[in-house]
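In: sequence? don't have it. structure:
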């Protein structure tokens, strides 16, 4: 099949020009990668599947990768849908039941620990709280409420979303966004402290933020998406004295089990729900 006929079959005509044509062709590439699932695609596979020229595919793949819409594996150079799309997809799929999937697991975690749990999703360049379950401990901690958006890195959940991104360049991009800098300034947190938290999170395998809200502490664990990057985070908040050793280790054990369950339940979601 010729490139022109393949393009026409996929929803745009060879005569289109400008933004609509570029967007249509980029969509063709993204749809092909979505269909490939966890197998990913080599460059030659993308060319073959889309019917586009090698020059066009090379230009669009480079642009899509630069903006985080696709990623290239370091081992075999295969391409996959990127973290940016994963974050948007998980935010969008909350209406299909992401919060409902996580809620019984969070409820059990709050029952076992007595502390407040919450779930945050990455939505574009921010963290969004989509669910919270309060614990039974007499002093309730209200760090976030569903619908709240936060700068990535401020708070244990949003810190986990930032710290465990595999692409260092993406972390730097996020840290240097004007809106991120403004958000940190409003919270009285400088970049040096955020970077200390990032190093500690990667070293320990979880994020912990103490006294960002006076007298309270919170733990965050990443929920990994199909590409291995965090698209959600499980958080637990309590008064600071309740998150000290040895209880901290006990809470972490419960949280790790809960995070693994959420990942396992999200994984089978229909592709039509995850890529829209």
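Out: Cool, the structure landed. Here the structure is a predicted model, which is why all the values come from computation and not from measurement.

In: When you work out contacts or count neighbours from here on, use the C-alpha atoms and nothing else.
Out: Will do.

In: and the gap between residue 226 and residue 83?
Out: 9 Å (CA to CA, to the nearest Å).

In: wait, I meant residue 212
Out: Distance of residue 212 to residue 83, computed by CA to CA: 28 Å.

In: More neighbours: which of the two?
Out: Neighbour tally, residue 212 and residue 83, criterion other CA atoms under 10 Å: the higher count belongs to residue 83, 28 against 16.

In: middle-most residue in the chain, spatially?
Out: The chain has residue 231 as the residue nearest its centroid, 1.9 Å off, counting by CA atoms, centre = their mean.

In: looking at it, that residue is touching residue 121, isn't it?
Out: Yes. Between residue 231 and residue 121 a contact is recorded at 5.8 Å, counting by CA atoms under 8 Å.

In: which neighbours do these two share?
Out: 87, 90 (CA atoms under 8 Å, 6 or more residues apart in numbering).

In: Buried ones in stretch 196-206, by neighbour count?
Out: 197-198, 201, 206 (16 or more other CA atoms under 10 Å).

In: what does stretch 159-172 give?
Out: Buried residues in stretch 159-172, counted by 16+ other CA under 10 Å: 159-165, 170-171.

In: Might you report the residue contacts of residue 217?
Out: Going by CA under 8 Å, 6+ apart, residue 217 touches 208-211, 237-240, 243.

In: of all those, which comes closest to residue 180?
Out: residue 209 (17.6 Å; CA to CA).

In: The closest one - that's part of a strand, no?
Out: Yes. Judged by DSSP: H, G, I helix; E, B strand; the rest coil, residue 209 forms part of a strand.

In: Second structure for comparison follows:
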């Protein structure tokens, strides 16, 4: 009975995983094809998910979308996450240290979901919020910092969905993106030079859970006029150290061949060219 229940739950999850920020509405036939289930079985699972509010039917057509109940549960998850509780002081501290906006985002498998923002800095404001707003992975600092440390299959899936151009600086070539992700893995942080907003630059670093898996990222963002190559090089070690400190608070320990290691100190690049 237990095995049967697990299989049933797995099928329900498979239906939910058909949806994404790209595939917002799907028909019964599309879901059946994606889950490799008989159409009758897929329809039965869809009706069950609809009954509990996990799916909603589009009245104008025979299609379904994720239900508001999932949004409510997601909001609860974000509010109760150790990441939210442990990271807030470091997000605020990064803003104070750099006088630029700081963003904390979680990787959802395809995109980055904003968890914390600290927009203090030059304006003197310091407003943080929890939101379900998301951003792409291939052209944001937090996105590339997270994507670089994912398994090849995840990187392939993100690239397979298409690399949309947001500005003239957006990386849209898969090979070029893969090369940049390799650079990020080597240096430990990512740079966004006007790739999603032409007049804004940022530097971001990955955040790990207790197992060492990268599931989030921390960034520092500002106008391109202030966030020059020299300024990005100056801020990069601060962002890495704050991100590593959050990882430390979440239970991550760097293996040093014995005992536990404190968060590392990032090396400042010798020249701004190292950020390209």
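Out: Sure thing, it's come through. The shown structure was predicted, so the numbers you read here are calculated from the model rather than taken from an experiment.

In: Check what contacts stretch 124-141 of structure 1 and list those residues.
Out: Applying CA under 8 Å, 6+ apart, the external contacts of stretch 124-141 of structure 1 come out as 84, 87-88, 94, 99, 103, 106-107, 110-111, 113-122, 144-152, 158, 161, 174, 216, 237-239.

In: give me every residue that touches residue 235 of structure 1.
Out: If you count contacts by CA under 8 Å, 6+ apart, then residue 235 of structure 1 has 117-120, 156-157, 218-221 around it.

In: Show me the strands in structure 2, by range?
Out: Taking DSSP state E, the strands of structure 2 run over residues 55-58, 63-66, 101-107, 112-118, 134-135, 190-193, 200-208, 214-223, 254-255, 260-261.

In: Tell me the residue in structure 1 aligned with residue 34 of structure 2.
Out: Using TM-score structural alignment, residue 34 of structure 2 lacks an equivalent in structure 1.

In: and what of residue 194 of structure 2?
Out: Residue pairing (TM-score structural alignment): residue 194 of structure 2 is matched to residue 211 of structure 1.

In: Chain neighbours aside, what residue packs nearest to residue 88 of structure 1?
Out: residue 123 (5.3 Å; CA to CA, 6 or more residues apart in numbering).

In: what's near enough to touch that neighbour?
Out: Applying CA under 8 Å, 6+ apart, we find residue 123 of structure 1 in contact with 87-88, 90-91.

In: what do you get for residue 103 of structure 2?
Out: Residue 103 of structure 2 sits in contact with 91, 114-118, 218-221, where contact means CA under 8 Å, 6+ apart.

In: Among those, which one lies nearest to residue 16 of structure 2?
Out: Nearest to residue 16 of structure 2 among the contacts of residue 103 of structure 2: residue 114, at 21.3 Å, using CA to CA.

In: what residue of structure 2 matches up with the residue nearest to residue 88 of structure 1?
Out: Match for residue 123 of structure 1 (TM-score structural alignment): residue 108.

In: For residue 138 of structure 1, see how far away the counterpart of residue 173 of structure 2 in structure 1 is.
Out: Mapped onto structure 1 by TM-score structural alignment, residue 173 of structure 2 lines up with residue 191. For residue 191 of structure 1, the distance to residue 138 of structure 1 equals 35 Å [CA to CA].

In: Among those two, which residue is more densely surrounded?
Out: Applying other CA under 10 Å to residue 191 of structure 1 and residue 138 shows that residue 191 carries more neighbours, namely 15 against 8.

In: Contact partners for that one?
Out: 175, 181, 184 are the contacts of residue 191 of structure 1 under CA under 8 Å, 6+ apart.

In: Using TSV, please lay out these together with distance to residue 261 of structure 1 and neighbour count.
Out: Shown next, in TSV, are these (distance: CA to CA, whole Å; neighbours: other CA atoms under 10 Å):
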residue	distance to residue 261 of structure 1	neighbour count
175	30	20
181	34	16
184	32	20
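
In: in structure 2, which of those residues remain in contact?
Out: For those, the aligned pairs still in contact in structure 2 (both residues aligned by TM-score structural alignment, their matches' CA atoms under 8 Å) are residue 184.

In: where do the helices sit along structure 2?
Out: 2-16, 28-35, 39-51, 68-80, 82-98, 141-147, 152-160, 174-187, 229-249 (DSSP state H).

In: For the helix or strand hosting residue 35 of structure 1, which helices and strands make contact with it?
Out: Element membership for residue 35 of structure 1, per DSSP states H and E: helix 18-36. For helix 18-36 of structure 1, the packing partners by 3 or more CA pairs under 8 Å, 6 or more residues apart in numbering; DSSP states H and E come out as helix 43-50, helix 54-66, strand 79-81.

In: Centre of the chain to the last one, how far?
Out: Going back to what we said before, that points to strand 79-81 of structure 1. Centroid separation for strand 79-81 of structure 1 versus its chain: 15 Å, with CA atoms, centre = their mean, to the nearest Å.

In: list the contacts for residue 215 of structure 1?
Out: With CA under 8 Å, 6+ apart, residue 215 of structure 1 has these contacts: 239-240.
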